[in-house]
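A.B. asks: take a look and give me a structure for this.
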Amino acid sequence: MSALKRVQQWATFARIWHVYDAKWQNPFQSSLLLKKYLMGMHKPIYHPMNDCGDHVIVINSKEIALPGDEWKKRVYFHHTGYPGGATWTLAWELHSKDPTMVIKKAVYNSMDGNLQRRYTMQRLHIFPDENVPEELMKNVSNQIRGIKPVPKRLDHYSEQEVKEFPKIIDYPKDYVLR
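C.D. replies: Here you go, the predicted model:
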């Protein structure tokens, strides 16, 4: 085998490190996207019995956004294995205890039927904020685009941007707001 082919084969099977910003993203939609990278489904050499997935670093997991009333209505089940060890925890309670757990459970459940999902989950690195160890960030070579764009808050616009924004209507000087 020539040296060029060896390098090409090495690059094909190498594990790439990706970073994903979960700020204001739905964890259930994000989990379907992250699953593709963790299992290697984005690679042309993918096969269900082939372990060719990549590493994914998820940042800002404490700022995820659940749709509608999901914070109050979604329940997570846990059983210790002992009699009477069943517990049901609401999503907001679980998120306040551990801000990485909601997205971790979403990714784990999205890989249902995958026989190697316990080993695949070891390549998922979740952090509640942007503080990631330097030795992990050195490996990152790709950024996964978020599903929805993060809107800019109104209090983050400068005074000049607010003044330069085009007006639809100018209210008369004697107009009274009720």
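
A.B. asks: can we go C-alpha only for contacts and neighbour counts from here?
C.D. replies: Noted.

A.B. asks: surely Gln143 forms part of a helix?
C.D. replies: No. Gln143 sits outside any helix when classified using DSSP: H, G, I helix; E, B strand; the rest coil, being strand.

A.B. asks: what's the local residue count around it?
C.D. replies: Counted with other Cα atoms under 10 Å, the neighbours of Gln143 add up to 13.

A.B. asks: hmm, Tyr20 and it touching each other?
C.D. replies: Yes. Counting by Cα atoms under 8 Å, Tyr20 is a contact partner of Gln143 at 6.1 Å.

A.B. asks: Cys52: what secondary structure?
C.D. replies: Cys52 - assigned by three-state DSSP - is coil.

A.B. asks: name the residues of whichever strand or helix holds Tyr119 that are buried.
C.D. replies: Assigned by DSSP states H and E, Tyr119 belongs to helix 117-120. With burial defined by 16 or more other Cα atoms under 10 Å, the residues of helix 117-120 counted as buried are 117, 120.

A.B. asks: run this one through as well so I can compare:
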Amino acid sequence: MKTFLAKKETVQPKWYLIDAKGVPLGRLAVKAANIIRGRHKPSYTPSVDTGDFVVVINAEKVVLTGRKEEQNEYMFFSGFVGGESYRKVSLMREKHPEFIIERAVKGMLPKNRIAAKMLTKLRVFAGEKHTHEAGNPQKISV
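C.D. replies: Presented below is the predicted three-dimensional model:
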């Protein structure tokens, strides 16, 4: 029996919708990363992008357990000497809630060129409304 390897041309991506309201960030990120990579499919091939599109709504209502809201910080670097700055999760939730989920999913993807393309399949929205109704996203629970 030969090993089946998926090809980029034969992949038919689907759209999935995840509601982040009341869901822990880690569980949401694992589910989204596995769908984006295509690990939920029997035709999964690590070297080929076989994943599907993921739309996440209600990003501002994702839950962080413990004291992560006050303790965790995101580091940014301007590229200049002394240009390192830190921002708390609570501040990022107020100003840019999509960033929290995008960064969590990015950390769960492999660190290579394919992952950069896979990350473009993630669409995160702060509120209930999204702009991808044309893809007929199938709602899944986390």
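
A.B. asks: if I look at the aligned partner of Asn34 of the second structure in the first structure, how far off is Met101 of the first structure?
C.D. replies: Taking TM-score structural alignment, Asn34 of the second structure has Lys36 as its aligned residue in the first structure. Separation of Lys36 of the first structure from Met101 of the first structure (Cα to Cα, to the nearest Å): 20 Å.

A.B. asks: more crowded one of these two?
C.D. replies: A count of neighbours by other Cα under 10 Å puts Met101 above the other of Lys36 of the first structure and Met101, at 18 against 15.

A.B. asks: I'd assumed Leu94 was in contact with that one.
C.D. replies: Yes. Contact criterion Cα under 8 Å: Met101 of the first structure and Leu94 qualify, at 7.0 Å.

A.B. asks: mean deviation of the longest helix along the first structure from the second structure?
C.D. replies: With DSSP state H applied, the helix covering the greatest number of residues in the first structure is identified as helix 27-39. Helix 27-39 of the first structure, aligned to the second structure and superposed, deviates on average by 0.9 Å (mean Cα distance after the TM-score superposition for the first structure).

A.B. asks: which SSE is immediately downstream of that helix?
C.D. replies: Sequence order places strand 55-59 as the next helix or strand after helix 27-39 of the first structure, per DSSP H and E.

A.B. asks: now the angle from that next one to helix 27-39?
C.D. replies: Angle of strand 55-59 of the first structure versus helix 27-39, following axes from the mean of the first three to the mean of the last three Cα atoms, to 10 degrees, is 150 degrees.

A.B. asks: residue nearest the centroid of the first structure?
C.D. replies: Nearest to the geometric centre of the first structure sits Ala22, at 4.1 Å (Cα atoms, centre = their mean).

A.B. asks: need the counterpart of Glu130 of the first structure in the second structure.
C.D. replies: In the second structure, Glu130 of the first structure lines up with Glu128, judged by TM-score structural alignment.

A.B. asks: contact partners for that match?
C.D. replies: 57-58 (Cα atoms under 8 Å, 6 or more residues apart in numbering).

A.B. asks: repeat for Met75 of the second structure
C.D. replies: If a contact means Cα under 8 Å, 6+ apart, then Met75 of the second structure has 84-87 as its contacts.

A.B. asks: Val107 of the first structure too?
C.D. replies: Counting by Cα under 8 Å, 6+ apart, Val107 of the first structure has contacts 28, 31-32, 34-35.

A.B. asks: so how far is Ser85 of the second structure from the aligned residue in the second structure for Gly81 of the first structure?
C.D. replies: The equivalent of Gly81 of the first structure in the second structure is Gly79 (alignment by TM-score structural alignment). For Gly79 of the second structure, the distance to Ser85 of the second structure (Cα to Cα) stands at 11 Å.

A.B. asks: tally of neighbours for the residue mapped onto His96 of the second structure from the first structure?
C.D. replies: Correspondence of His96 of the second structure to the first structure, assessed by TM-score structural alignment: Asp98. Other residues near Asp98 of the first structure come to 13 when the count uses other Cα under 10 Å.

A.B. asks: same question, Asp129 of the first structure
C.D. replies: Neighbours around Asp129 of the first structure, by other Cα under 10 Å: 17.

A.B. asks: please apply the same query to Thr45 of the second structure.
C.D. replies: Neighbours of Thr45 of the second structure using other Cα under 10 Å come to 17.
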